[in-house]
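S.K.: Following is a predicted model, sequence given first.
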Amino acid sequence: MYAQNGSAFMADEDLLNTVLADLKRTVREYTTAATESNCPSVRRTFTDLTMDTLRLQGELYNQMSQLNMYTAPGKALRQDIDKQLQTAQQTQTKCQQFVQQKTGGAGAYAQAGNIQAHQPNVHSQNPYYM
């Protein structure tokens, strides 16, 4: 895209970063719309849009990464990820207990049982998640 004087409107890297950020925002918006929709066909439409947008975002990220226009974040320490997982599991347990308390044990959580959360591979000796 060029300005009226023939110079570039903005650097390619800046423009692509803007598009990448907008794709991420769009995924969040579509996900919200899908989770809040009551109609199955509307939910399916927003789910499909979410997946298509995630695919586009991934392709753009890969191209930018290959052109050294986007630097991936550093590796996370396994202990930091494990701590976050533990906190999320505790929150999930508290939420399930709250729902069971308020519904008298009836409802979706009572029948679903305890949902198994992701457990890190304890056999791996790599201190980082990738």
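M.R.: Cool, the structure landed.

S.K.: Please count neighbours and contacts with C-alpha atoms only from this point.
M.R.: Noted.

S.K.: Now for residue 33, how many residues are close by?
M.R.: 17 (other Cα atoms under 10 Å).

S.K.: ignore the last one, residue 116
M.R.: When neighbours are counted by other Cα under 10 Å, residue 116 registers 7.

S.K.: quick one: it and residue 92, what's the gap?
M.R.: To residue 92, residue 116 is 11 Å away according to Cα to Cα, to the nearest Å.

S.K.: Check it against this one:
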Amino acid sequence: MNASNNSAFMPDEDLLTTVLCDLKRTVREYTTAATESNCPSVRRVFNDLTMDTLRLQGELYQQMGQLHMYQTPGKALRQTVDQAIQSGQQTQQKCQQFVQQKLGGQNSAQSQGFDPQASMQQQNGQSPYYM
């Protein structure tokens, strides 16, 4: 990309930042649509759209970083991330307990073969940072 494009209606950096923000917004919208879909095939389409959009957003983010158009955030301390994961797991457990109470002890997620704990396992690395 040419960062000094004078013939454009706006600087490349501003244009790419706008596109990046739109991709992030689109991911949120697709995720919402997927979670609210009742039809498995519609849900699958929105899941695929979400993953494709995340890939595009990641590629654009990397390109902008290489061109020094986007300030990359600092490294997150492992302890901070681990606390956020633990908090999320606690919230998930509370939600599961609430649903079990309301459904009379039936756990519909596990009866359908979904094990949220298996997908949330933590890895113990040696670096104090997540990247």
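M.R.: Noted; the coordinates are in hand. Nothing here was measured: the structure is a model prediction, and the numbers come from that model.

S.K.: Tell me where the first structure has strands.
M.R.: In the first structure, strands defined by DSSP state E lie at 76-77, 128-129, listed in chain order.

S.K.: what's the single longest helix in the second structure?
M.R.: The single longest helix within the second structure, with elements called by DSSP state H, is helix 40-66.

S.K.: Could you pull up the average distance between it and the first structure after superposition?
M.R.: Helix 40-66 of the second structure, aligned to the first structure and superposed, deviates on average by 1.6 Å (mean Cα distance after the TM-score superposition for the first structure).

S.K.: Which residues belonging to that helix are considered buried?
M.R.: 43, 46, 47, 49, 50, 53, 54, 57, 60, 61, 64 (16 or more other Cα atoms under 10 Å).

S.K.: Which residues are in contact with residue 75 of the second structure?
M.R.: The contact partners of residue 75 of the second structure, taken as Cα atoms under 8 Å, 6 or more residues apart in numbering, are 129, 130, 131.

S.K.: quick one: which of the residues you listed is nearest residue 101 of the second structure?
M.R.: Proximity of those to residue 101 of the second structure (Cα to Cα) peaks at residue 130, which lies at 36.3 Å.

S.K.: wait, doesn't that closest one sit right on residue 78?
M.R.: Yes. Counting by Cα atoms under 8 Å, residue 130 of the second structure does reach residue 78; the two are 5.8 Å apart.

S.K.: Who has more neighbours out of those two?
M.R.: residue 78 (17 against 13).

S.K.: quick one: the more buried one and residue 125 touch, right?
M.R.: No. Using Cα under 8 Å, residue 78 of the second structure is not in contact with residue 125, being 9.2 Å away.

S.K.: Show me where the first structure has its helices.
M.R.: Under DSSP H, the first structure gives helices at 12-36, 40-66, 78-103, 108-112.
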